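K.L.:
this is a predicted model, with the sequence first.
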Amino acid sequence: MISDTGAMQVIETYKLMIYGLVQGVGFRPYIFRLAHTHRLKGWVENRTDGVILMINATHEGVLKFRDEIIHTAPVASAIESIEIVKAGRQEFSSFEIRNSEDISDAVTEISPDIAVCPECLYDMKEQPHRKGYPLINCTHCGPRFSIIRDLPYDRPNTTMAPFDMCPVCRAEYTDVSDRRFHAQPVACNHCGPVYRMESASGQIENIDDILTRVKDIVAGGGLLAVKGTGGFHLTCNAFSEEGVKRLRNMKRRNGKPFALMFRSADEARKFVKINRKEEEVLTSWRRPIVLLRKKRNITKGIADGLSTLGVMLPYMPFHHQLFEHLDTPAVVMTSGNFTDEPILISDEKATRMFADHVDGVISYNREIFNRIDDSVLAVTGKDVMVLRRARAYAPSPIRTGIELEGILGTGAELTSTFCMGKGRQAIMSQYIGDLKNLETLDFYREIYDRFCRMFRFSPNLVVSDLHPDYMSTRFARQLAKEHPNIQHISVQHHHAHIASGMLDAGLEGEVLGFSFDGTGLGSDGHSWGGEVLKADYLNF
């Protein structure tokens, strides 16, 4: 490691190791261009533990280069640290991007999925080979976690592997001056995945014909199943009472509210209040569902009896195309599943299960590998609360400052997730759902196995809820039984919530914690309700 105190201004060879969210966000192309701006020679490559650079520079030059990386990195990246080490002298004739390497059990972060950027929306109207292409993307946007099979993040390790680039896309992919330089999901009308629509009247494959048909269905109060980034949505006109009623009956969902997708924030403002912080979250590259205060009701059956409405904005190219054709300013966008089951991701299964309930199933032939729902957030004052951590947030880690290596938390029974400790990071799974049936439990196990592989995780301590009958507790017991080296401990439900709140607020020592989370098994063997506990991280 070198210091900032200075040294002789001679050209040396330096190794830079960059840790954090630096894969899948256009980081290597960004470094390539920045190195050319600084007239540096060397190379950059992805590794499972981060991004590594070797450059020839002066001491002052490498520090300036580091500082510019910190201040101008891609918007969706998150640099945790940059280490600089003086290496043995090497001569480089140019700067290049090298092939990725899988070198250790240490891993970099995996990029979450990113909403389509304004530049791609422009290209969708202007680029000849991408005009109207509904799966357009670049290094700044598009699918990431939902298509990743393994690290390093390169096309062969994603569900884009079956799609060979055409000569035009290949030229963009290899051109350092192009925004799609090393964009792994790059595609166009000539070589990429395509949309199709299945209905009782047959199959439609032309995107313009699909959009025309969708307009008619939505205007007539019909229902659609539409493949999103991380799974299918069920959608209808938000102002059609008949459509909303059909959707509610289909999902067997009596009271839970539906989320709405509005054409724009300005359209949403006609129905909900949006302050500056809420707009910042709503329009961010993550594009989550945000709970906003109602100005007036929209349609019976959407969010009856509630003062808030779940609102999101278009985040896929297809969503923008959809609203260019629709007359309505908002549609219902709810998870494409039946009550208590995981969101569907298979085109074939969605067509089979939804065919008798909807007027059309719209899909595309790029596989979703990691299913993931829309995230749900709320703003309270200046703070943003993540209520459902999913698309665009998972699987980004939470930095804790506590050594967590090898610890697995299996979560509770309802609105379940699990959490893995990797170094000082807590890596939470995406929202999984209520562990009430075999399908959701299978999803839980599937994601656990995938996270173990992608994050090179091996548990040595598994922590579960105190309740012995929770599926997550049974999973923990089974894991410990199958692997004698894994210790299993149980934690009281309300104490776990308070400890989580302490960590989130950065608190140490003893606190008076209020946990109003409904019932949980108490340490005395009886059911406890909302509890007030004098507690620290270990005891209460």
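P.N.:
All right, it came through fine.
K.L.:
drop to CA atoms for contacts and neighbour counts, all remaining ones
P.N.:
Fine.
K.L.:
tell me where the protein has helices.
P.N.:
In the chain, the helices defined using DSSP state H lie at 27-37, 59-72, 118-126, 167-173, 207-219, 241-251, 265-268, 276-282, 317-325, 347-354, 438-454, 471-482, 493-505.
K.L.:
below is structure B, check it against A:
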Amino acid sequence: MSAATICDRTRLRVRVSGAVQGVGFRPYVYGLATRYGLAGFVANGPEGVTIEVEGGRASEFLATLPLEAPPLARIDHICVQETAALATEKFSIGASEGGKLSTHIIADAATCGQCLSELFDPENRHYLYPFISCSHCGPRYTIAGRLPYDRHNTVMKAFRLCAACTAEYADPASRRFHAEAIACPECGPRLSHGINAIVAAIAGGQVIAIKGLGGYQLLCDARNQDAVQRLRSRKQRRQKPFAVMLGSIECVNEIAEANALELALLESAARPIVLLTSRKCLAPAIAPGLSRVGVMLPVAPLHHLIFHALRSTGAWIAEPSPVIVVTSANPCGEPLLIDNAQALRRLEAIADLVVTHDRDILTRADDSVVAVVAGRSQFIRRARGYAPEPIQLAQSVPPVLAVGGALKSTVTITRDNQAFVSQHIGDLNTPEGIRVFEGTIQHLASILDVEPVVIAHDLHPDMASTRFAQASGRALIAVQHHHAHAAAVIAEHGHAGPALALVLDGHGVGSDAGNWGGELLLCEGAMCRRIGHLAPLQMPGGDRASREPWRMASAILHWLGRGNEIAPRFAAQRQARCISALLDQSGGATTTSAGRLFDAVAALLGIVSWQSYEGEAAIKLEALVRRTAILEAGWTIDGGVLSLRPLFARLIADDIDAAGGAGLFHGTFAAACVDWVMRSARTTGVNTVVLSGGCFQNAILMDEIWRGCCAAGLTPLVPQRVPPNDGGLSLGQAWIAALQIAEQSSASEGRG
């Protein structure tokens, strides 16, 4: 409708969809309507926000509506209809409407600038209050039980507003108007311990636990090597890196190098952990053997209060600035703790001080982790601050539940033309992990008001997610692991038509029941064809080889006809003397995994022989690269099979050191992959190339393959809305399942 057609006596019904609940959108509309002298109302509804306006300046209202929206709002669609004028004189904010839901809860947001100013203003009633929030910031998804997003549907229903908060909550001119999480020292949640006790413990080298937005976190002084080692010992986390938190953006340069995009990510409302090049000035135990460190800024008011108090103590008078370790409180690799009683019991042996509060967490959400790769942001873990923001799909699809894999688990539910990918759940290798996985499905389906018609799952029969799907009694669609990796990228980019997919991954069951992981696929619609793979390599010991890289290195030596070198090279490994005999046997496990090649090279170069956490060998191998190099004729391609045998023969030479070998491996492998893709593009006529799989968390590999594809005239598509690792599987599964249903429906209609 053209604004010019609106007359003075016309009343307009405006429906706004998107992230428009819980973000101060209704008071924004109220203020806008008041500015233009309009009558009518605004109310939350199942589709988002409903507005009715009438008056002579309604056209100006419509033009301005999308331009000045609150910072956390996102408008996806505005629908305008004319209706009969009611000759009302006032504009009001109405009660929430009922009906079938098509809106959603937005993600939690870090403390905004206005609340931060009030937090440290002695004249403000929220002075030093660790739960200050407004419609521009604070918890959302983690405290909401269902939609619509009203206070009585959140954990805040347990806190009756005082007179002052009630006045702000009811005042359309206040940024706390219907801000469901608001509270103050008079009527809101309380900490179990004071800030001074928390700071004294950190400054004294102790480990503390605090209840964050999405769950409990463990904190200690990141400059205190003894404190960090103590945390490692108690948490049984031998080598896996810790993230650190700084008090302000101005302090980042003290510990890391950051470009403009990385700084913007650090300061965004999502407040993720951002991987930055480390200046190596923190405790060595923070990120052993790595070149990057995970950095984040304060998320909640409590974090700001801790840094304010730290800077006020004698422990940090001036330089350097305080830095604290902030890591998830999930003992023994289980899901993040959110319950007070569980935290007090299970963190007793880890933390010297456990700080609780009485605002419940309904949905756990770990800190998100991102990196800047090939000039754009890429998720390593998508959780707090981003979930459950939807991913727009190229078309409306049936309601599908996709249950992901076994590691870095997420689930996805589709609704109309949107896919809602859950927060990172974690690994499904414990009863508690499976319980959280099932609870996440139930909660996400409930708040979206969706009843899935089918469940999509991985081909692997022994995954807990697959068993859940099979026990559900619903219609099932199995999706091959690497096809799902590729489809996730295709879905988020809305790509139509065929695409090549280079999937470099650790492990996934293939359509032939084999152990795949380095695959070149041709994808079109719901179909996928394997057109190439890495040369198969033996896996002595089966799955043990994924945890013990020396075994994969032994397979390389055996492949090169140098099996006699295995025992002396890996003399520290008790079974090294008998591994050659195992490799001589036929019928053993083999793999085309790209991840296992990184493991093998790390062991051959003496970097890692046994992994204490997933991906350790590959991450430490990447950290050694100073510059890349390409070994000419370092690979062969025959019948779609890419072999790096010539490269491996060079890497075991005596004149190659670890750093040089790491650079040669990365450069040559990337060049080989580009050559592989280019040949397939010429053969198939398909120039769009999807890059996905866990190995593409490697920034060097992603950057060099992406640049190589661009230079060759190809169009690479890379993961941006979900991780390239298994955290993106559920989105790909959901998209493939939805396409299969659509194709089956079209076929049925054709037969009819």
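P.N.:
Structure's in. What do you need? Just so we're clear, the structure is a prediction, and the values are computed from it rather than from any experiment.
K.L.:
now do the most centrally placed residue in structure 2 against Ala365 of structure 2, distance only.
P.N.:
The centre of structure 2 sits closest to Arg382, judged by CA atoms, centre = their mean, with a distance of 1.0 Å. Distance of Arg382 of structure 2 to Ala365 of structure 2, given as CA to CA, to the nearest Å: 9 Å.
K.L.:
just give me the match in structure 1 for Pro390 of structure 2.
P.N.:
Matched to structure 1 by TM-score structural alignment, Pro390 of structure 2 sits across from Pro397.
K.L.:
what do you get for Ala243 of structure 2?
P.N.:
Match for Ala243 of structure 2 (TM-score structural alignment): Ala259.
K.L.:
what sits closest to that match if chain neighbours are left out?
P.N.:
The shortest distance from Ala259 of structure 1 to any non-neighbouring residue, by CA to CA, 6 or more residues apart in numbering, is to Gly310 (4.6 Å).
K.L.:
what about that neighbour, how many neighbours?
P.N.:
Neighbours of Gly310 of structure 1 under the rule other CA atoms under 10 Å: 24.
K.L.:
quick one, what contacts the alignment partner in structure 2 of it?
P.N.:
Counting by TM-score structural alignment, Gly310 of structure 1 corresponds to Gly294 in structure 2. By CA atoms under 8 Å, 6 or more residues apart in numbering, the residues touching Gly294 of structure 2 are Phe242, Ala243, Val244, Ile273, Val274, Leu275, Leu276, Val369.
K.L.:
Ile210 of structure 2 against Tyr216, yeah?
P.N.:
Yes. Applying CA atoms under 8 Å, one finds Ile210 of structure 2 in contact with Tyr216, separated by 5.5 Å.
K.L.:
who has more neighbours out of the two?
P.N.:
When neighbours are counted by other CA under 10 Å, Ile210 of structure 2 and Tyr216 differ, and Tyr216 comes out ahead with 29 against 25.
K.L.:
read off where stretch 16-31 of structure 1 ends up in structure 2.
P.N.:
Under TM-score structural alignment, the match for stretch 16-31 of structure 1 is residues 14-29.
K.L.:
okay, how far is it across the matching stretch, tip to tip?
P.N.:
11 Å.
K.L.:
now that stretch, how far from the centre of its chain.
P.N.:
26 Å (CA atoms, centre = their mean, to the nearest Å).
K.L.:
tell me where the stretch 401-540 of structure 1 has strands.
P.N.:
According to DSSP state E, counting those that start in this stretch, the stretch 401-540 of structure 1 carries its strands in the segments 407-409, 419-422, 425-428, 461-465, 487-491, 511-515, 520-521, 527-528, 531-535.
K.L.:
let me know the angle separating the fifth one from helix 471-482.
P.N.:
Taking axes from the mean of the first three to the mean of the last three CA atoms, to 10 degrees, strand 487-491 of structure 1 and helix 471-482 form an angle of 160 degrees between their directions.
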